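[1] One predicted model, sequence on top.
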Amino acid sequence: MPAPRISFEFFPPKTLEASFRLWETVRMLAPLNPEFVSVTYGAGGTTRQLTHEAVTTIGREFGLRVAAHLTCVDATRDETLAIAESYARAGVSDIVALRGDPPKGQGGFRPHPDGFASSLDLIAALKETGKFTIRVGAYPERHPEAADDGADIAWLKRKFEAGADQAITQFFFEAETFLRFRDAAEKAGIDASRITPGIIPIENWSGIRRFALASGASVPAWLDDAFEKAARDGREDLLATALCTELCDTLLAEGVPALHFYTLNRPTLTRDVCFALGVTPEVTLQNVA
């Protein structure tokens, strides 16, 4: 089986210590020759400037293709498109277009009076510029705000119709979750090759578990049992590596051509899983000056 295409997600640092961790993460994973890497946007656009700085620095210093997250939250249409234009001027040709999470305490999403009403409007506007490869989010399990079980597929189809090029899914813990979603997407007329599964290596089970429950991802009971037993033996890292590798291997065996890793700026487990999948370093990069 050939090695898969891979990509990685990072988040922008808010502290000096976090900055060192980001650059160490990029240094460790860049030699694996990812198809692209993405940099997230904080809730409510709280890391807008930090995201821009991280995107441009990663592209400039490491020569990677970088996709910048861009959301509809707390900005006018003109402000949002101005950010996109600044990326284009910096040589960034990929954007992950999202509705975005509302600021803390706001409750549900409320569009800015002069902003984009939804990710569909943002996608269409970015497509009209002709300057970007547009990636979007997808939900293999029911989004907390979805009206019914078919809403996420219908919404994803509308994103592609609006101009999206590729989709990256929310993370999940069992291969069947993604494979069922892929089959449903194909049945709805979506080219499944344009949907990349999002993979989250489990560096810390309790933290990932909380993250999953908050985002609507189901948590299998067997995972709780497995990590409880592994913790008693001090083998959590070994278990995490084995589980993530098995998940990815199953997806690849089912014809999935690419994997997107949510690194959480902790590269070791992601690197080890990539090694196990046959993805090996192609170049040695120098430290950032």
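    Yep, that arrived.
[2] Please count neighbours and contacts with C-alpha atoms only from this point.
    OK.
[3] Assumed residue 256 was part of a helix.
    No. Per DSSP: H, G, I helix; E, B strand; the rest coil, residue 256 lies outside any helix segment and is coil.
[4] List the residues that contact it.
    With contacts defined as C-alpha atoms under 8 Å, 6 or more residues apart in numbering, residue 256 is in contact with 193, 196.
[5] Any figure for the gap between it and residue 175?
    From residue 256 across to residue 175, the span is 11 Å (C-alpha to C-alpha, to the nearest Å).
[6] show me what contacts residue 94?
    65-68, 132-135.
[7] Now do the buried residues in stretch 195-211.
    195-203, 205, 209 (16 or more other C-alpha atoms under 10 Å).
[8] export the residues you listed to CSV and tack on secondary structure and distance to residue 161?
    Listed next are the buried residues of stretch 195-211 as CSV, based on DSSP: H, G, I helix; E, B strand; the rest coil; distance: C-alpha to C-alpha, whole Å:
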residue, secondary structure, distance to residue 161
195, strand, 14
196, strand, 18
197, strand, 20
198, strand, 22
199, strand, 26
200, coil, 28
201, coil, 32
202, coil, 34
203, coil, 37
205, helix, 37
209, helix, 34
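[9] Please compare the first structure with the one that follows:
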Amino acid sequence: MTRSQHPLGVSFEFFPPGTAVGRDRLVQARDALAARQPRFFSVTYGAGGSTQQRTREAVGVVGESGITTAPHLSCIGSEKAQLRDLLAQYREEGIDSLVALRGDMPSGMASIGELRYANELVAFIREETGDHFEIAVAAYPESHPQAPNLDRDVENFARKMHAGADMAITQYFFTAEAYFHFVDKARALGVDKPIIPGIMPIVNYTKLARFSDACGAEIPRWIRKQLESYGDDSEAIGEFGTEVVTRLCQQLLDGGAPGLHFYTLNQSAPVLKIVDNLKA
């Protein structure tokens, strides 16, 4: 990158739009967030056919900003030959960063694929491409929903890092202590690479609650109760959400977090309200 990066070390995630209107919204969000000189952008991945193609198209759109853009790459349900071809395509397109994930089993697919876990995917990428890609993996401060306990989950996380990952990006959370506790446990297992907190702005309580329940992210009871009290008052929800998430981000930065990765939902305004509140 030729531009200086944001002093807080922020990065932003987008998802592939499915419509022309969604594409225009993505471009608007991309431009607004690129002006903050982030470390990188990431684009989520969906296994299987059209979704994968939309991811590649979105990577192209986001990459037009000149900001390093990292596609999500999922291994579940894919064969090594498919992954090898995709890695080659990304290299040809000038992509040098990836977010390597296990992913979810695509509906209608019977085969789990040749690689079952993210640590195997990281090792495969290193075997195939050496150090060409900077690789990020996922971390779950409150434990992966399918993990039997946090200790086992941190062990699995350490395997991914030791397989050759350069950094980790966490699932979002709303309790700073969960992040710091996870980092301490990872460091005890020899993980010395950056673990970047994932941050979710609070914009729509109903959608946030549904998604959080599905992915295992805990919304503290006091936050739920306050959000419920606002009913359909989106302005009040947004103001409270900005206050809560700003405080969380500042706690993380003050405690030594190496940056912040925002899940934008292809919207720039809620994220920028938080970023502009923060102190380096």
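    Perfect, thanks for sending it. If you're wondering where the values come from, they're calculated on a predicted model, not measured in any experiment.
[10] quick one: which two of the buried residues of stretch 195-211 of structure 1 are the most distant?
    With C-alpha to C-alpha as the measure, no two of the buried residues of stretch 195-211 of structure 1 lie farther apart than 195 and 205, at 26.2 Å.
[11] still on that earlier bit, from the contacts of residue 94 of structure 1, which land in strands?
    With strands taken from DSSP state E, the overlap with the contacts of residue 94 of structure 1 comprises 66-68, 133-135.
[12] Nearest to residue 121 of structure 1 among these?
    The closest of those, once distances to residue 121 of structure 1 are taken by C-alpha to C-alpha, is residue 134, at 12.7 Å.
[13] what's the spacing between the closest one and residue 40 of structure 1?
    14 Å.
[14] Alignment lookup: residue 52 of structure 2 to structure 1.
    Using TM-score structural alignment, the partner of residue 52 of structure 2 in structure 1 is residue 48.
[15] and the residue nearest to its match when sequence neighbours are not counted, which of the three is it?
    Of all residues not flanking residue 48 of structure 1 in the chain, residue 41 sits nearest, at 6.2 Å (C-alpha to C-alpha, 6 or more residues apart in numbering). Put simply, residue 41 of structure 1 is coil when judged by three-state DSSP.
[16] Next, count neighbours for residue 41 of structure 1.
    By the criterion of other C-alpha atoms under 10 Å, residue 41 of structure 1 has 25 neighbours.
[17] Surely it and residue 72 touch.
    No. The pair residue 41 of structure 1 / residue 72 is not scored as a contact, 10.8 Å apart, by C-alpha atoms under 8 Å.
[18] what's the distance between the residue nearest to residue 48 of structure 1 and residue 115 of structure 1?
    Taken as C-alpha to C-alpha, the span from residue 41 of structure 1 to residue 115 of structure 1 is 17 Å.
[19] now do residue 31 of structure 1
    Counting by C-alpha to C-alpha - residue 31 of structure 1 and residue 115 of structure 1 are separated by 39 Å.
[20] And for residue 102 of structure 1?
    13 Å.
[21] List the residues that are in contact with both of the two.
    With C-alpha under 8 Å, 6+ apart, residue 102 of structure 1 and residue 115 have common neighbours residue 73.
[22] still on that earlier bit, okay, the buried residues of stretch 195-211 of structure 1 in TSV with distance to residue 35 of structure 1 next?
    Shown next, in TSV, are the buried residues of stretch 195-211 of structure 1 (distance: C-alpha to C-alpha, whole Å):
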residue	distance to residue 35 of structure 1
195	14
196	12
197	14
198	14
199	15
200	17
201	19
202	22
203	23
205	28
209	28
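[23] Go through the helix or strand where residue 60 of structure 1 lies and flag the buried ones.
    For residue 60 of structure 1, the element it lies in under DSSP states H and E is helix 48-62. Buried positions in helix 48-62 of structure 1, judged by neighbour count with 16+ other C-alpha under 10 Å: 48, 50-52, 54-59, 62.
[24] for it, packing partners?
    strand 36-39, strand 66-71 (3 or more C-alpha pairs under 8 Å, 6 or more residues apart in numbering; DSSP states H and E).
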